[in-house]
Each structure stands twice: as C-alpha cells, then as structure tokens.
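[1] the sequence and its predicted three-dimensional model are supplied below.
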Amino acid sequence: MTKPTWDPAQYLRHAGHRARPFADLLARVPGLPGDPPRIADLGCGPGNVTAVLADRWPTARITGYDSSPAMLEKAQEYAGPTPGGGRLDFAHADAAVWVPEEPYDLIVSNATLHWVEGHLDAFPAWLDGVAPGGTFAFQVPDNIDAPLHALMRELAHSARWKNRLGHVLRREDSVHTPGVYLDRLARLGCAADVWQTTYFHVLQGEDPVLDWVKGTGLRPALTALADDPEAREAFVTEYRDLLREAYPSAPYGTVLPFRRLFAVATKEA
C-alpha cells in the first residue's frame, strides 16, 4: 500500500457523516478513572472530532496524534485551553510505531487503524499505556468488499493500470472480523464490546460517492499518480463512471451504504 498524502479540505467535505460514527463510539465509552482524565486520539486527522472529546470530558488533557503534516496544520485551530478547564494539543506520531509514553485514561482511534498494517500486534503496547479502569476504543470502516472499494481494486488491477496502481491500494485484509478483535482484546484482559453498524448516508451533489472516496480510500491512488495529472484524471474518470452505475442517484440524493466496526475495551480497575 502506498502511504497516502491527505487533503484536509477534501476530507472535511463530508464532515457531518464522518463524525457520526465517532459520536456513536463515544456513547459506549464508560466513565474514565482519571481526574482530570488524560486522553490520546490516535489518527486525529483535522482535529474536528478530537475537539468533541472536550465536550464529553471538559477537564481532560487531550492530545491528538497524526502523521500527516497537512492534517496537523488544520487541527491547530482547535489547540489550546478548552472551555471546561482542560487542554487540547496536537503532535506528530505514526500509529504504526507509536507507543504511549505515559498512562492514558482513554486511547481512542477514529477511522485510522485500517491504514495501519499489523495493528493487532500494537494492541498489547497500547493497552499497557491505558490506566487501570481506562478504555481503548476505536472504529474503522468495515466495507472493503463494498462496490466503491471492489471497483477501485478491479480498475487498479486492469491491464491499463496494474503496473502503476496494482500494489498501492489497501489490502483486503486491512480490517479483521469482529470476532478477531473481540478475541484479541479479551485475551489481553479487557472487557470488550465489539459491534458493526451500517449507515445509509444520503449524499448530495454531482458524483458524491466519488467526492467522498477522494477524501479517504482513493488517496493512495491519487498519491501514486500525483506526478502525472493526465493519468490521474483518466483513472478518476474511469472510476467515476463505474461509481455512477453502482450508486445511482435518486430525486433525494445518492445513497451510500457504509458499514463500520466498533470496539470498546475496558481494563479492570
């Protein structure tokens, strides 16, 4: 997989839809043991949902971590003291190698771990960094078999594109089954709650599914073709035509079914 470059403006074009799963995840996180609590948001992106943590835990000291300079630059607008007396900061970190340097009452990750190969192997070190009674919680897209990804892979492996794009997209095993996550977290001594939800997003505008995926799943292909604008436009056009057939528009908009996987793992107090 090619490490993608990120475009905060493109990602935020569907901010409302993308923020809803994070709210649903936080709704299942129990009370935190610290006073004030210490929170890490791993893969914070542009910081808009990281800021929501301060609404739930007003006194918390929160650090958002991300490996994208562009995302961190955008996130800085949320940095500083929070209205409840806490603080929100952002720092560079690669989730593939990040290890907690202090105890956290909550380590949370929103739509990030599917980009981190071998993330299951990181769970022991992350949980070692969770305080007794604290929680590790995450959600990831669980739709690698959906048309928007299947068609992208099919096109990338076609005769025209396979030499340039056949190796750049996310692998089909980038997210494990719910049972795998439940078993791993439970064996690490946590009370684990794992579930799936399928959202039916009603998107507006011209080619809205393409616009959505330009902010996320398509980023590796866009990055790989960044030095060849003509080829990049040709690939996007072919992919757009496939998406139009797979996700037809209706008078009220275009429906994008989107399944996500959630996990909340709490350590013994």
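    Everything's here; your move.
[2] every contact and neighbour count from this point should use C-alpha atoms.
    Fine.
[3] check the separation of the first and last residues in stretch 134-151.
    With CA to CA, to the nearest Å as the measure, stretch 134-151 spans 40 Å from end to end.
[4] how far is it from where the chain is centred?
    For stretch 134-151, the separation from the chain centroid amounts to 8 Å (computed by CA atoms, centre = their mean, to the nearest Å).
[5] just stretch 184-201 next, same as before
    Counting by CA atoms, centre = their mean, stretch 184-201 comes out at 15 Å from the chain centroid.
[6] before we move on, what about stretch 96-106?
    Relative to its parent chain, stretch 96-106 has a centroid offset of 18 Å by CA atoms, centre = their mean.
[7] another one to put next to it:
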Amino acid sequence: MNDWNPALYRRFEDERTRPARELLARVPLVDAARVVDLGCGPGNSTELLVQRFAGAEVSGTDNSAPMLESARQRLPSVRFGLSDIAHWQPAQAPDLIYANAALQWVPGHEVLIPRLFAALAPGGVLAVQMPDNRAEPTHRAMREVAALAPWAQAIGDVDALRSAVLPLAAYYDLLAPQAALVDVWHTVYQHPMASPAAIVEWVSGTGLKPFVERLPAALQPGYLAEYERRIAQAYRPRADGKLLLAFPRMFIVAQRKP
C-alpha cells in the first residue's frame, strides 16, 4: 500500500481524535513511566498521551514516514520511530501500550494481541480502539464497486485489503485469563457530514485508500464516481440537509496483574 497522507487524514482530525480521547479516559493508570503510541499517525493521539502523563517517557511509532514527519513537527520533544506493528517489540516494558485506529491494519490478532499484552510491565495497560465498520454502507460499497468491471481485475481480492477484526468477545477471551481486568465496549458515532462527497473524502484517507491505489490512474475517477453515487443512495439527507455517517468502533482496555 502506498504511503499515508497526513493532510488528508487531518481534515477530520476532531472526529478521529474523539475516540482516542474516550479510549484514554478509560485507562486505569494514575501515572506511567513509559508510554508507547502504536500507529501514532500524525501525532494527534500522542499529544493526548503527553498531556495525560506529563512525567512519562512517551514515544510513538508508525510505518509511514510522512505521518512520522507530521508527528515530529507537532511534538518535537517526543521520540518517534519507524516500525511495523506486526514485528514491534519494546526495548523496555511499557506501562501503557496505546493503539488508536491502527491494529485493524495488522493481521493475526489471535497472536498479536497476547504478544502486545505480554510486553507490558506488571500492572501495565493495553488500550486499543479499532473501527468496526466493514458492514457499514461505506465499506460494503467499496467492495461492491470493486467487484464490477472495469475495476475488478485491477483491485483483485477485496478481502486482502484489510485485516478482519475479531468479535469483541474474542478479544475479552484472549486477554481475560492473564489480566487483572478487561474492559471491552462498542460505540457507534454519528458524524454529520455535508454531502456524499464529504463522506468519500473521509474514507479516502483510510479505508478507501487501498482500493483506489490499486487502480491505474485512468480508472480511478470512474471508480470514485460510482462509489460516490452509491454513498448518495445509502445516506439520505436529514432534517438540516446533512448526512449522518454511522461509524462503529470497538474499544479494549486490559490491565496486567501486578
């Protein structure tokens, strides 16, 4: 997959940061010595960690050089590094491993989640938020249009474009035997959007990206036009003329035994 676009991602920064803030609010730590932001993106979530744990050594990691450069500009005092979450290991056991809207891009959660949890210091916390929107019209339409000519051949297997998250209860079962506590929940956000084009712009920075970038440049406008047409059918104007974008997200907070 081509690199991420920090500017496009930040166009909806308030909406993207809200679940990050709500995840952090449920972290049961008074203080922390070492905090890691996995998949830190442009640093919006890392900034929350710096504010919450003022005395901690906070670091961020991501697999996107442009995202890391944006994060460094935002938080020049924080150490950011390039890494792949699938193979990431901390040099020292963190008190908090925080992953906001990142792990849905990493396969093998049956192995990944226990490995991250085991990397914590005693009493440490793993805090994860992931979109759970594969069944939403935004994501169904991506796959439906990708199955049509002339786009299907270039896009290929749509199921390979994003790792499937597990059912929420499965994460509880992975963590509960070794945890002092596990807190799991779903929230469905309702984001007012100005138009179908605004919804397309939102998902272009994340879920739609791997579909479009597999297409030759000549085929991309047609795919996006058909996708936006289907979005307009799926999301009808509300009383004020805006569209409500339902966005389900799952949250997992687990604390190791002391």
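    That came in fine, so what should we check first? Everything quoted here is computed from the prediction, not taken from an experiment.
[8] for the two chains, what TM-score is obtained?
    After superposition, the two chains reach a TM-score (TM-score structural alignment, normalised by the length of the second structure) of 0.93; 257 aligned residues with a CA RMSD of 1.7 Å.
[9] can you pull out the strands in the second structure?
    34-38, 57-62, 79-82, 96-100, 125-131, 179-193, 243-256 (DSSP state E).
[10] most packed of those strands?
    strand 96-100 (a mean of 26; mean count of other CA atoms under 10 Å).
[11] mean per-residue distance, that one versus the first structure.
    In the superposition with the first structure, the average deviation recorded for strand 96-100 of the second structure is 0.3 Å (mean CA distance after the TM-score superposition for the first structure).
[12] okay, the angle between that strand and strand 57-62?
    40 degrees (axes from the mean of the first three to the mean of the last three CA atoms, to 10 degrees).
[13] which residues in the first structure does strand 96-100 of the second structure align to?
    Using TM-score structural alignment, strand 96-100 of the second structure lines up with residues 106-110 of the first structure.
[14] contact partners of the matching stretch?
    Contact partners of stretch 106-110 of the first structure, identified using CA atoms under 8 Å, 6 or more residues apart in numbering, comprise 22, 32, 37-44, 126, 130, 134-140.
[15] got the strands of the second structure as JSON lines, with distance to Ser163 of the second structure columns?
    Below are the strands of the second structure laid out as JSON lines (distance: least, CA to CA, whole Å):
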{"stretch": "strand 34-38", "distance to Ser163 of the second structure": "17"}
{"stretch": "strand 57-62", "distance to Ser163 of the second structure": "17"}
{"stretch": "strand 79-82", "distance to Ser163 of the second structure": "21"}
{"stretch": "strand 96-100", "distance to Ser163 of the second structure": "16"}
{"stretch": "strand 125-131", "distance to Ser163 of the second structure": "11"}
{"stretch": "strand 179-193", "distance to Ser163 of the second structure": "19"}
{"stretch": "strand 243-256", "distance to Ser163 of the second structure": "15"}
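[16] so for Phe12 of the second structure, which of those strands sits nearest?
    strand 179-193 (10.3 Å; CA to CA).
[17] tell me who's in contact with the equivalent of His191 of the second structure over in the first structure.
    Using TM-score structural alignment as the criterion, His191 of the second structure maps onto His201 of the first structure. By CA under 8 Å, 6+ apart, the contact set of His201 of the first structure is 17, 255-258.
[18] please redo it, this time with the cut-off set to 10 Å
    By CA atoms under 10 Å, 6 or more residues apart in numbering, the residues touching His201 of the first structure are 17-18, 209, 253-258.
[19] any idea how far His186 of the second structure is from Gly55 of the second structure?
    For Gly55 of the second structure relative to His186 of the second structure (CA to CA), the value is 31 Å.
[20] and if you look at Pro66 of the second structure?
    The separation that Pro66 of the second structure has from His186 of the second structure, given CA to CA, amounts to 31 Å.
[21] disregarding residues adjacent in the polypeptide, which is nearest to the spatially most central residue of the first structure?
    With distances taken as CA atoms, centre = their mean, Ala111 lies nearest the centre of the first structure, 1.4 Å away. Nearest residue to Ala111 of the first structure, sequence neighbours excluded (CA to CA, 6 or more residues apart in numbering): Val140, at 4.5 Å.
[22] who touches that neighbour in this structure?
    21-22, 109-115, 174-175, 196, 259-263.
[23] so Lys214 of the first structure makes contact with Gln10?
    Yes - applying CA atoms under 10 Å, one finds Lys214 of the first structure in contact with Gln10, separated by 7.1 Å.
[24] ok, the two, which is more surrounded?
    Higher neighbour count among Lys214 of the first structure and Gln10: Lys214, with 19 against 15, using other CA atoms under 10 Å.
[25] the second structure: which residue goes with the more buried one?
    Under TM-score structural alignment, Lys214 of the first structure pairs with Ser204 in the second structure.
[26] remind me, longest helix of the first structure?
    helix 229-246 (DSSP state H).
[27] in the second structure, what residue corresponds to Gly16 of the first structure?
    Match for Gly16 of the first structure (TM-score structural alignment): Asp14.
[28] now do Tyr65 of the first structure
    So, by TM-score structural alignment, Tyr65 of the first structure is matched to Thr61.
[29] if I look at that match, how far off is Asn100 of the second structure?
    From Thr61 of the second structure to Asn100 of the second structure the distance is 12 Å (CA to CA).
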